[in-house]
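Student: structure, please.
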Amino acid sequence: MTAASSASTPSASAQMKGILFIVVSNGIFGLTDALSKVLTGSYPPGEILFFRSVFVFVSIAVMVMAQGGWRRVQIVNWRLQWARGLLLAATSYIFVVVLKHLPLADLTAMMFISPLVLTALAPRFLGERVGWRRWTAVGIGFGGALLIIRPSGEGALWPMLLAATMPLTMSIRDIITRRLAVTDTATGMMICSTLCVMAGGLASLPFGWAIPTWEGLGLFALTGTLQGVAQFFLVYAFIYGEAVVVAPFRYFLLLWATLYGWLFFGAFPRAETITGAAIVCAAGLYIFYREMRHGRG
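Tutor: All right, here's what the predicted structure looks like:
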């Protein structure tokens, strides 16, 4: 290893900080999902998104001011920012709608299909070459997704089919994120996306909202604030640690979701869901490994 490369590589201590940040971030994200599921019992999806986003924005604003103020926020490509924000708003709305009907672990497992979809879209939209190994991993991963969806399983199928659209919207959002990362800061992306989700939630007001109780407002505030904190933890995870070290720990979110599903709702994933999630995660990790190897090669 050359002096230059060793200087640019984070120390073991920094790598551990990165891992800790992403594991804690996932734990907080999982908790906000569980709290949002609790809220779906009393409030419509749009109202949940609006109030949650208000407190997300407040927490982001406080952290921005603590880190040097708004001058450090850089937004150049407004058109792509709003497109990304609208995709996130659509994904968030679908998530909250189906969250009321699906176990937390099942829905979280569905979200991890997005790296497979992103790989499938990469040749067309990112100009990236995808070799046969990654295509094989995509195919195997989609097989695992079918186990999660359970086309012949128990209960209503429509929530899972609706949830199956999320990996597509998330993948398109990630494609836009890669392009924005060249010119815009991560904080700028968080601010724009939060405002879009807030506006999308507010647009549902004519369809009927429930008057929040003090307890409901407290849950909105707690959920939104925690989500804002989790976003900053996620950013710092990749500041301290290399992506090749930190990114695989994103899959800890599935463990958190399983834990919260059991603690809050007494739900535990079925054998088919566990098997399907394991296949999807393994395929996603292999794709990530191949991308890192290709990038370094």
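Student: from here on, contacts and neighbour counts on C-alpha atoms
Tutor: OK.
Student: wait, what's in contact with the residue nearest the centre of the chain?
Tutor: Among the residues of the chain, the smallest C-alpha distance to the mean C-alpha position (Cα atoms, centre = their mean) belongs to residue 111, namely 7.4 Å. Contacts for residue 111 (Cα atoms under 8 Å, 6 or more residues apart in numbering) come out as 166-167.
Student: and it, how close does it get to residue 259?
Tutor: Note on residue 111: its distance to residue 259, by Cα to Cα, to the nearest Å, is 17 Å.
Student: swap in residue 124?
Tutor: Separation of residue 124 from residue 259 (Cα to Cα) stands at 38 Å.
Student: between these two, which has more neighbouring residues?
Tutor: Higher neighbour count among residue 124 and residue 259: residue 259, with 20 against 10, using other Cα atoms under 10 Å.
Student: in contact with that one, which residues?
Tutor: Residues in contact with residue 259 (Cα under 8 Å, 6+ apart): none are found.
Student: mind checking which helix or strand it is in?
Tutor: Residue 259 is part of helix 252-265 when elements are defined by DSSP states H and E.
Student: distance from the chain centre to that helix, please.
Tutor: Here the centre of helix 252-265 is set off from its chain's centre by 15 Å, with Cα atoms, centre = their mean, to the nearest Å.
Student: and stretch 30-49, by the same measure?
Tutor: Average the C-alpha atoms of stretch 30-49, do the same for its chain, and the two points are 16 Å apart (Cα atoms, centre = their mean).
Student: now do the end-to-end distance for it.
Tutor: Here the two ends of stretch 30-49 are set 16 Å apart, with distance taken as Cα to Cα.
Student: could you do stretch 199-217 as well?
Tutor: Between the opening and closing residues of stretch 199-217 we find a distance of 18 Å, counting by Cα to Cα.
Student: could you also give me the structure for this second sequence? I'd like to compare it with the first:
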Amino acid sequence: MTPRSQGLIFALTAVSIFAIQDGISKHLGQAYPAVFVAMIRYWFFAAFVLALASRNTGGIRQTAKSTRLLLQIVRGALLVAQIVVSIYSFSHVGLAQTHTIFAATPLVVACLSVPLLGETVGWRRWLAIGVGFLGILLIIDPTHASFGANMLIPITCTIMFAFYSVFTRMVSRTDTSQTSFFYTGIAGAAAVTLVGPFYWTSIAPNYWFWMAALCVTGMSGHYLLIRAFDLLDAVVVQPIFYWQTVLVCIIGTFIFGEVMTWNMIAGCVVVIGAGLFTILREAQLGKQRPPVEPPGAL
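Tutor: Just a heads-up that it's a prediction; the model follows:
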């Protein structure tokens, strides 16, 4: 098997695991506060990050060295906040509805890259961004009587993760990917631990399995994703994240009884198409993004 084939298998397996993790997050989020679920999840993730950092050259001390420490801490705290909102969205808006809107993340990142990163977006990508946002409008269907304020939750998640992605690109100019990954886990765990204990809840015996499964899927998914990035360019891995959207919609429909309406399906196709064009166009221009976690990947 070629390294490319191995990398694709690692990436597909990681994304599939992340989709299962999102389903578990929804199940737990319906029974426990989202902050509490995220805190337990992050404690195990932080232990995983520390274990990886200890194996790097120079150990944890060298891995933790950053020339943009404040920004690293901010992006770590921002991501854990986004994860909390995501779990809440999975439980109260739905897996399928949330992830179809998440699919617009590359489009939002492209918009933010102009004022925050000083990048230039050509007319083709602006056209793709415009088409993608029309797809979002098709998904949320604001003219329908059932449209509610809850739809703002996944939109907020998407914007938060887009800012996190841009901040990751900022720190990647000076810090290594190992350092960024370190602060993703450690700063995030520290931030959620400041709030999470106020939401502490006793876990029923029948939920311990699901909490353990949430932590195991997070660590195994990230390990496989790291292996994938070792073998493949980011531009090859990033489009595979859209497979997570498809799987999550299937899980939401067949396991949780969510309804995929025609406008959600059509809008998702439009958004994914626009996002793929934006990613591939950016790669053609030599502006590949550094590896970043997909929504719900921790």
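Student: ok so, going back, the helix holding residue 259 of the first structure vs the second structure, average offset?
Tutor: Once the two are superposed, helix 252-265 of the first structure sits an average of 1.7 Å from its aligned residues in the second structure (mean Cα distance after the TM-score superposition for the first structure).
Student: buried set for that helix?
Tutor: Buried residues in helix 252-265 of the first structure, counted by 16 or more other Cα atoms under 10 Å: 252-262.
Student: likewise for stretch 13-32 of the first structure?
Tutor: Taking 16+ other Cα under 10 Å as the neighbour-count basis, stretch 13-32 of the first structure is seen to contain the buried residues 14-32.
Student: who's in contact with stretch 200-211 of the second structure?
Tutor: Under the criterion Cα under 8 Å, 6+ apart, external residues in contact with stretch 200-211 of the second structure comprise 24, 28, 32, 36-37, 40-41.
Student: wouldn't residue 168 of the second structure be in contact with residue 75 here?
Tutor: Yes. The pair residue 168 of the second structure / residue 75 is scored as a contact, 7.2 Å apart, by Cα atoms under 8 Å.
Student: circling back: among the buried residues of stretch 13-32 of the first structure, which are located in helices?
Tutor: Using DSSP state H to define helices, the subset of the buried residues of stretch 13-32 of the first structure located there is 14-32.
Student: how many neighbours does residue 188 of the first structure have?
Tutor: 18.
Student: now residue 59 of the second structure
Tutor: Other residues lying near residue 59 of the second structure total 14 when counted by other Cα under 10 Å.
Student: ok, it to residue 52 of the second structure distance?
Tutor: When Cα to Cα is applied, the distance between residue 59 of the second structure and residue 52 of the second structure equals 9 Å.
Student: now residue 195 of the second structure
Tutor: For residue 195 of the second structure, the distance to residue 52 of the second structure (Cα to Cα) stands at 26 Å.
Student: and if you look at residue 239 of the second structure?
Tutor: Using Cα to Cα, one obtains 26 Å as the distance from residue 239 of the second structure to residue 52 of the second structure.
Student: try residue 62 of the second structure
Tutor: In this structure, residue 62 of the second structure and residue 52 of the second structure are 12 Å apart, going by Cα to Cα.
Student: could you do residue 25 of the second structure as well?
Tutor: When Cα to Cα is the yardstick, residue 25 of the second structure and residue 52 of the second structure sit 24 Å from each other.
Student: looking at residue 62 and residue 52 of the second structure, which is more packed in?
Tutor: Neighbours per residue, other Cα under 10 Å: of residue 62 of the second structure and residue 52, the larger number sits with residue 52, 17 against 14.
Student: what sits up against the helix or strand containing the more buried one?
Tutor: Following DSSP H and E, the helix or strand that holds residue 52 of the second structure is helix 34-55. Contacts to helix 34-55 of the second structure, defined as Cα under 8 Å, 6+ apart, come from residues 25, 28-29, 59-60, 63, 80, 83-85, 87-88, 178, 181-182, 185-186, 188-189, 192-193, 195-197, 199-201, 211, 214-215, 218-219, 298.
Student: do that again at 7 Å, thanks
Tutor: 29, 59-60, 63, 83-84, 87-88, 182, 185-186, 189, 192-193, 196, 199-200, 214-215, 219 (Cα atoms under 7 Å, 6 or more residues apart in numbering).
Student: just the buried residues from those residues, in PyMOL please.
Tutor: Applied in PyMOL, the following selects the buried portion of those according to 16+ other Cα under 10 Å:
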select buried, resi 29+60+63+83+84+87+88+182+185+186+189+192+193+196+214+215+219
